[in-house]
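Novice: Provided below for reference: sequence and predicted model.
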Amino acid sequence: MSLIVLCAGGHARVVIEALLSRGTRPSAVIDRDSARVGMLIGGVPITGPDEDILKMTIDQVELANGLGNRASRSSSGLSARRELFDRFTALGYMFPIITHASSVVASDASLGDGAQVMAGAIIQPAARIGRNVLVNTRAVVEHDCQVGDHCHIAPGAVLCGGVVVGEGAHVGAGAVVLGGVSVGAGAIVAAGAVVAKNVEAGAFAGGDRE
């Protein structure tokens, strides 16, 4: 079965590297920008637009979400990544779990379809990671945490024990969410923030940082 990466941006390079670390080389990268067709990204050719996938049946190909996000004070920036995942899963296409060879995932941790755990990240016992979640480089998800679908735990972020992160939330690079704290759905935690109390759904936490 072939594996194709969706979108040829910076995050796609990270996804490709994680796959290569496990001995899997994607067959192609798909991107909407037709001018990029024929170029290489991470040594993998860009072959065409999203619609090319529809020429392949669900038993011929698996997909990897290569679309990242850019959060702001008002938005997690994750809607496009979520929409891409939802579009193809609704058609029956599968997104495998991707874990970099240098990541650590506890034996009883749970990862949803399409979850991505990047280089140096750590998922501790009894953690529950939802579908299409990105746990980025050197992030730490401690014991008993629950991370809802479509979240991004950015590079170097730390979720201490028992943290609950709602669907579609963004926890910024280097942020620390203290034990037992809840981060609501769609909330944004600023890079470098220390979060000691619950964050409401859709709210921004972290002062003037973004």
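Specialist: Perfect, I can see it now.
Novice: please count neighbours and contacts with C-alpha atoms only from this point.
Specialist: OK.
Novice: name all residues that make contact with residue 22.
Specialist: By Cα atoms under 8 Å, 6 or more residues apart in numbering, the contact list for residue 22 reads 100, 101.
Novice: distance of it from residue 118?
Specialist: Distance, residue 22 to residue 118, by Cα to Cα, to the nearest Å: 12 Å.
Novice: what residues do the two have in common as contacts?
Specialist: Counting by Cα under 8 Å, 6+ apart, the shared contacts of residue 22 and residue 118 are residue 100.
Novice: please, where are all the helices along this protein?
Specialist: Per DSSP state H, the chain carries helices over the ranges 10-21, 79-90.
Novice: burial-wise, tell me which of the ones you listed comes out on top.
Specialist: Mean neighbour count (mean count of other Cα atoms under 10 Å) peaks for helix 10-21 among the helices of the chain, with a mean of 19.
Novice: show me what that one is in contact with.
Specialist: 5-6, 25-26, 41-42, 64-68, 98-101, 116, 118-119.
Novice: check contacts around residue 141.
Specialist: By Cα under 8 Å, 6+ apart, the residues touching residue 141 are 122, 123, 124, 127, 158, 159, 160, 161.
Novice: centroid-nearest residue for the protein?
Specialist: Of all residues in the chain, the one closest to the mean position by Cα atoms, centre = their mean is residue 134, 2.0 Å from it.
Novice: quick revisit: distance to residue 207 for the helices of the chain - can I get that in a markdown table?
Specialist: A markdown table is the format used below for the helices of the chain (distance: least, Cα to Cα, whole Å):
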| stretch | distance to residue 207 |
| --- | --- |
| helix 10-21 | 27 |
| helix 79-90 | 23 |
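Novice: next up, a structure to set beside the first:
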Amino acid sequence: MSKPVIIIGAGGHAKVLAESLLRGDQTILGFTDPDASATLFEGIPYLGTDAIIFEHRPEEILLVNGLGSVGDNRTRQAMFSSFTAKAYRFTRVIHPSAIISHIEVEMGSGCQILAGALINPGARLGNNIIINSHAVVEHDCRIGDHVHISPGAIICGNCTIDDMAYIGASSTLKQGVNIGKGAIIAAGAVVINDVPSYTLMAGVPAQQKHQLQGGVK
């Protein structure tokens, strides 16, 4: 029997994850949030702040990282790292409508594959990543840890996306491009060349707009 889960956070992304978990008949113990007035869905109780998690032994529960991100993945990364350092585990969340190839696909801890997403053969997905609704990760791509691929983004074959990068909604990565660590690809951008680390790219074709520090302008 699967262990019960605790969702960290109560924002929009946490709601999407809760809905995916409920579709899979996963037992949700509750959710945590700094705001005691926060709510998710009826029947999912508020447990308290994140500190309440430590009342459960790591082997008793699984965690779900309900923190979203808009360009800056550092908060998600810090949350994931702080709990895994104490032996807690983050479970994968895979929406029933996601299509994931059975051929040579690897997924790390805490992967979140949302409604309508497509993962094709040979893809390697790191830890604590979001493949958001209707995003496409084509064959033989390499996606690093703590990456967010936003709704409708298309990652063509043989692309590499380094840790902490953010790929904006409805953007497209041409086959074989490399996206550096902490880079941000703006919504709707079309990337046809490699992108250096900590760079903001926007436009069609995408051009460098800013150099970033730690993933934010």
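Specialist: Everything's here; your move. From a predicted model like this one, the values you see are computed outputs, not experimental measurements.
Novice: so what does residue 172 of the first structure match up with in the second structure?
Specialist: Using TM-score structural alignment as the criterion, the counterpart of residue 172 of the first structure in the second structure is residue 168.
Novice: nearest spatial neighbour of residue 168 of the second structure, skipping sequence neighbours?
Specialist: Take residue 168 of the second structure and drop its neighbours on the chain: the residue closest to it by Cα to Cα, 6 or more residues apart in numbering is residue 187, 4.2 Å away.
Novice: same check, this time on residue 211 of the second structure
Specialist: Per Cα to Cα, 6+ apart, closest to residue 211 of the second structure is residue 199, 4.7 Å.
Novice: what residue of the first structure takes the place of the one you found?
Specialist: With TM-score structural alignment as the criterion, residue 199 of the second structure lines up with residue 203 in the first structure.
Novice: what's the neighbour count on that match?
Specialist: By other Cα atoms under 10 Å, 18 other residues sit near residue 203 of the first structure.
Novice: repeat for residue 102 of the second structure
Specialist: Residue 102 of the second structure, neighbours per other Cα under 10 Å, totals 11.
Novice: from residue 127 of the second structure, how far out is it?
Specialist: For residue 102 of the second structure, the distance to residue 127 of the second structure (Cα to Cα) stands at 19 Å.
Novice: do residue 70 of the second structure as well
Specialist: 18 Å.
Novice: neighbour count winner among these two?
Specialist: For residue 70 of the second structure versus residue 127, the count of surrounding residues by other Cα under 10 Å is larger for residue 127: 21 against 12.
Novice: which position in the first structure pairs with the more buried one?
Specialist: Counting by TM-score structural alignment, residue 127 of the second structure lines up with residue 131 in the first structure.
Novice: so what's its match closest to, chain neighbours aside?
Specialist: Counting by Cα to Cα, 6+ apart, residue 131 of the first structure lies nearest to residue 112, which is 4.2 Å off, once chain neighbours are set aside.
Novice: ok, residue 130 of the first structure touching residue 152?
Specialist: No: assessed by Cα atoms under 8 Å, residue 130 of the first structure is found out of contact with residue 152, at 10.6 Å.
Novice: between the two, which is the more surrounded one?
Specialist: Remark: of residue 130 of the first structure and residue 152, residue 152 carries more neighbours, 30 against 22, as counted by other Cα under 10 Å.
Novice: residues in the second structure aligned with stretch 17-24 of the first structure?
Specialist: Aligned by TM-score structural alignment, stretch 17-24 of the first structure falls on residues 19-26 of the second structure.
Novice: for the nearest residue to residue 135 of the second structure once chain neighbours are set aside, grab the count of nearby residues.
Specialist: Spatially, and ignoring its direct neighbours in sequence, residue 135 of the second structure is nearest to residue 152 (4.4 Å; Cα to Cα, 6+ apart). Neighbours of residue 152 of the second structure under the rule other Cα under 10 Å: 21.
Novice: can you tell me how far the equivalent of residue 152 of the second structure over in the first structure is from residue 144 of the first structure?
Specialist: In the first structure, the residue matched to residue 152 of the second structure (TM-score structural alignment) is residue 156. Distance, residue 156 of the first structure to residue 144 of the first structure, by Cα to Cα: 19 Å.
Novice: returning to what we had before: wait, what's in contact with the residue nearest to residue 135 of the second structure?
Specialist: 132, 133, 134, 135, 136, 169, 170, 171.
Novice: sort out for me which of those are in strands.
Specialist: In strands, judged by DSSP state E, the following of the contacts of residue 152 of the second structure are found: residue 136.
Novice: dump the contacts of residue 152 of the second structure to a markdown table, plus distance to residue 16 of the second structure and neighbour count.
Specialist: Listed next are those as a markdown table, based on distance: Cα to Cα, whole Å; neighbours: other Cα atoms under 10 Å:
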| residue | distance to residue 16 of the second structure | neighbour count |
| --- | --- | --- |
| 132 | 10 | 24 |
| 133 | 10 | 22 |
| 134 | 13 | 22 |
| 135 | 15 | 27 |
| 136 | 18 | 24 |
| 169 | 16 | 21 |
| 170 | 19 | 18 |
| 171 | 21 | 25 |
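Novice: how do the contacts of residue 152 of the second structure look in the first structure, which are kept?
Specialist: Using both residues aligned by TM-score structural alignment, their matches' Cα atoms under 8 Å, the first structure keeps these contacts from these: 132, 133, 134, 135, 136, 169, 170, 171.
Novice: pick the one among these closest to residue 210 of the second structure.
Specialist: Nearest to residue 210 of the second structure out of these is residue 171 (Cα to Cα; 17.7 Å).
Novice: not counting its neighbours along the chain, what's nearest the closest one?
Specialist: Closest residue to residue 171 of the second structure apart from its sequence neighbours, by Cα to Cα, 6+ apart: residue 188 at 4.2 Å.
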